[in-house]
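Colleague: here is the input, now give the coordinates:
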Amino acid sequence: MKNYQEVSVQSLTTGQKRMSVLIIAIMFFVFGFVTWINAILIPYFKLAFELNHFESYLVAFAFYIAYLVMSLPAGYFLNRFGFKTGMMLGFFVMSVGAFLFIPAGAVRSYPLFLLGLFTLGIGLSVLQTAANPYVTILGDKERAAQRFSIMGICNKMAGIIAPLLFAAIILKPEDKEYFESILTLSPQEKNLALNGLTQRVIVPYGIVGVVLIGLGLLIKFSPLPEINTSEDGKSDLSDAKVKPNIFAFPHLVLGSVAIFFHVGSQVIAVDSIINYAQHHGLSFYDAKTFPSYTLTATIIGYLLGIFLIPKYISQLSALKFCTCFGLILSTGILFFNGEINLLGYHTDVSVWFLVLLGFANSMIWAGVWPLALSDLGKYLKIGASLLVMALCGNAILPMLYGYFADYMGLREAYWVLIPCYAYLIYYAFHGYKLRNWKT
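Modeller: Below you'll find the model as predicted:
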């Protein structure tokens, strides 16, 4: 039995809906802060632990594989205890993951760092499972992409701030020469230097852990309502009654595959760009700003979405454009090269194609979620769990990229993006329509 009281979406006042959206927006900012900091952890740990590309992408794997492990259990947990209790516990679990960075940094243990990242991912999967249905149902379906764009701006703004803030805290002005000379040190001196590098993360993550505990308590005592997600429209309920389980909804299952490819390709674009920019002549100290450029391109896409959808274009048309543009840019990364000077950086043009992938990715999440969750009725929470589970694409696809980067080359490894965007094009043009597997 449920031990919490639900309310109907229709019973909420405009003020209550706006307050709920504001609370969820704050959560998306936290999601972005914790998530996109991996973009700088990957090259940072690559240096500190002397890893190859494949080993360094275990950072993304450990963090995002938690979604595969936890998302469906999170859906059932939220059904039993409600959103607010679930989100509070999600923040508490994330704080445990942050605190694990303290002993990991003290003893310079990469496996312990990975355990901390996995624990952070466990808590975040609960929060994502709870937050995304709110965005979908707190308003008209036709404007869901607008609301997701607002959440995306919060997420990506945090993604811009987090790596730069993290870098400002743990990196020093003299590190540019230090990183270049560290490999020339004697084994004992190098070991001491690398120990010092890993210990720099202790204080930042200790502070993050305390903040996460505070956020959990704030959510628990916030005015965020417990939404009755089964009331997704009368037609949805009647349709859901004849379906035995969530796997009887082709548009949902295919949508979860689309989310898998989308988030994986998005993380590759952000998390690989520092190493790729270094490969084309930039120092780590200069390349560390490029994830922020990619996320800024994503925010520009969100802002255009808010302005254009649905007044000038539909969210489906935006999805179709972004998936096709993503395939064009991925092809450009593979086949176009040449040095250019832009924003004070002299590097290969393909690095800027990678930056523009942020724009192409901007409206894909916002387009797929409403399409995949439509007509689910009572299955909405579990359906959302299936989509959140697909975030394990963030774990698996970067690992594939890292493997190919070691054995084929950094540019050639971006071939992994081609099937991702090809499938997303299929879903945007056809897959979302399917309501019966026989079709």
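
Colleague: CA only for contacts and neighbour counts going forward, please
Modeller: Will do.

Colleague: give me the nearest residue to L400, chain neighbours excluded.
Modeller: Sequence neighbours aside, V416 is the residue nearest to L400 in space, at 7.5 Å (criterion: CA to CA, 6 or more residues apart in numbering).

Colleague: oh, that last question was meant for T229, not what I typed.
Modeller: L380 (6.4 Å).

Colleague: second input sequence below; structure requested for side-by-side comparison:
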Amino acid sequence: MIQIGGTFNSAAAVACYIVMGALVGDAAKAKISDATPALMLAIAIFAVALIVIAFTKIEEPKSEPVQKAVSTEKDPHSAFSFRHFNLGILAIFMYMGVEIGVPNYVNQYLTTAPDAATPGLGMDTQIAGLIVAVYFLFMMIGRFTGGVIGSKVSAKMMLTITSGVSIILTLFGMFAPTSVMVTVPGIDWANLSVITAQVPVGIFAFLLVGICASVMWGSIFNLATEGLGKYTAIASGAFMTMVFGCAIFQGLQAFVADFTGSFLTSYWVVVLCAAYILFYALIGYKNVNTDIPVE
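Modeller: As a prediction, the model looks like this:
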């Protein structure tokens, strides 16, 4: 269910890059005031969402009262008493560096001028948005596929394969010759037409990371919460707090890009994150605290 639900998240991301690319267009090359329509749209969406939430009544889930023996002793354990859970929330933290870092810096690399301090390809902003949307399209397809085959393939196997392949794809994207070009398709929803663009083959490798990242969240969650029993609910909440990792790794990747003068070099941050996830899939997921009562 986590993978199937994630397809809607990826679908929204695809739409976001396409719509923002169409609205902003060449504004990035002119002045920030030209992006006002996009800003107004964002404010309108936020306002509508706020109104809907304010007037929506959400009932608390009803559960049967649990009879507990009267005890003055405080539970000495929690979800954080499990090593594999602690390593798991760190894996989710690292995962955000992969999921967000790859497409964002593909977009930066494509649109930044070749003569900038950190040079890029100087591609049209709208076309770049359509290309980056392919990453999230791959994520949507991957999550749907992961939801279908999830009962047949273990979370450990999925996470091991996808994290390993994502490392290979990222390294290939970093070191592939920029002179070798491939054609990447995209959909121009504004004109209801299919567009194509020539990009370095390494960019296409970065886009393929979307398929790998698509099932990582669900796989990490399943492995990290396995065997937690009564502590699972608290563990689920702790997982959601780790999404701030995207902000941390975006800043770190930006620092590396500025320091080295290369967007491609900044992808070592993504490799580091994916390498930790691979470690978790192979070793860190093991529950070594089976002696802790969870009933």
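
Colleague: ok but T347 of the first structure is inside a strand, no?
Modeller: Yes. Assessed with DSSP: H, G, I helix; E, B strand; the rest coil, T347 of the first structure lies in a strand.

Colleague: give the full set of residues in contact with the counterpart of it in the second structure.
Modeller: By TM-score structural alignment, T347 of the first structure lines up with V199 in the second structure. If you count contacts by CA atoms under 8 Å, 6 or more residues apart in numbering, V199 of the second structure has them with M181, V182, T183, V184.

Colleague: for V203 of the first structure, what are its contacts?
Modeller: Neighbours of V203 of the first structure in contact, by CA under 8 Å, 6+ apart: I102.

Colleague: and the residue mapped onto it from the second structure, how far is that from D34 of the second structure?
Modeller: Counting by TM-score structural alignment, V203 of the first structure lines up with M40 in the second structure. Here M40 of the second structure is placed at a distance of 11 Å from D34 of the second structure (CA to CA, to the nearest Å).

Colleague: next one: S193 of the second structure
Modeller: 25 Å.

Colleague: next one: K230 of the second structure
Modeller: 53 Å.

Colleague: ok, these two, which is more surrounded?
Modeller: D34 (16 against 13; other CA atoms under 10 Å).

Colleague: in space, what's closest to the more buried one - neighbours in sequence excluded?
Modeller: A27 (5.4 Å).

Colleague: distance of the one you found relative to L41 of the second structure?
Modeller: In terms of CA to CA, A27 of the second structure sits 15 Å off from L41 of the second structure.

Colleague: compare these two (neighbour count), which wins?
Modeller: Set A27 of the second structure next to L41 and count neighbours by other CA under 10 Å: A27 wins out with 16 against 13.

Colleague: where do the strands of the second structure begin and end?
Modeller: 181-188, 193-200 (DSSP state E).

Colleague: and those strands, which is most packed in?
Modeller: Highest mean neighbour count among the strands of the second structure (mean count of other CA atoms under 10 Å): strand 181-188, with a mean of 16.

Colleague: ok so, going back, looking at the contacts of V199 of the second structure, which is nearest A13 of the second structure?
Modeller: Closest approach to A13 of the second structure among those (CA to CA): V184, at 18.2 Å.

Colleague: map Y421 of the first structure onto the second structure.
Modeller: Y421 of the first structure maps onto A274 in the second structure, by TM-score structural alignment.

Colleague: ok, for its match, nearest residue in space, not its chain neighbours?
Modeller: Per CA to CA, 6+ apart, closest to A274 of the second structure is S163, 5.6 Å.

Colleague: and that neighbour, how far from I203 of the second structure?
Modeller: 18 Å.

Colleague: check L223 of the second structure too.
Modeller: 31 Å.

Colleague: before we move on, what about G88 of the second structure?
Modeller: 29 Å.

Colleague: looking at the two, which is more packed in?
Modeller: Taking other CA under 10 Å, G88 of the second structure and I203 do not tie; I203 has more neighbours (29 against 24).

Colleague: neighbours of the closest residue to the more buried one other than its chain neighbours, how many?
Modeller: Sequence neighbours aside, G173 is the residue nearest to I203 of the second structure in space, at 6.0 Å (criterion: CA to CA, 6+ apart). Neighbourhood size, G173 of the second structure [other CA under 10 Å]: 23.

Colleague: give me the contacts around stretch 234-243 of the second structure.
Modeller: Under CA under 8 Å, 6+ apart, the answer for stretch 234-243 of the second structure is A79, F85, I89, L90, I92, F93, M96, F221, T225.

Colleague: for these, which one is nearest P61 of the second structure?
Modeller: The closest of the contacts of stretch 234-243 of the second structure, once distances to P61 of the second structure are taken by CA to CA, is T225, at 21.3 Å.
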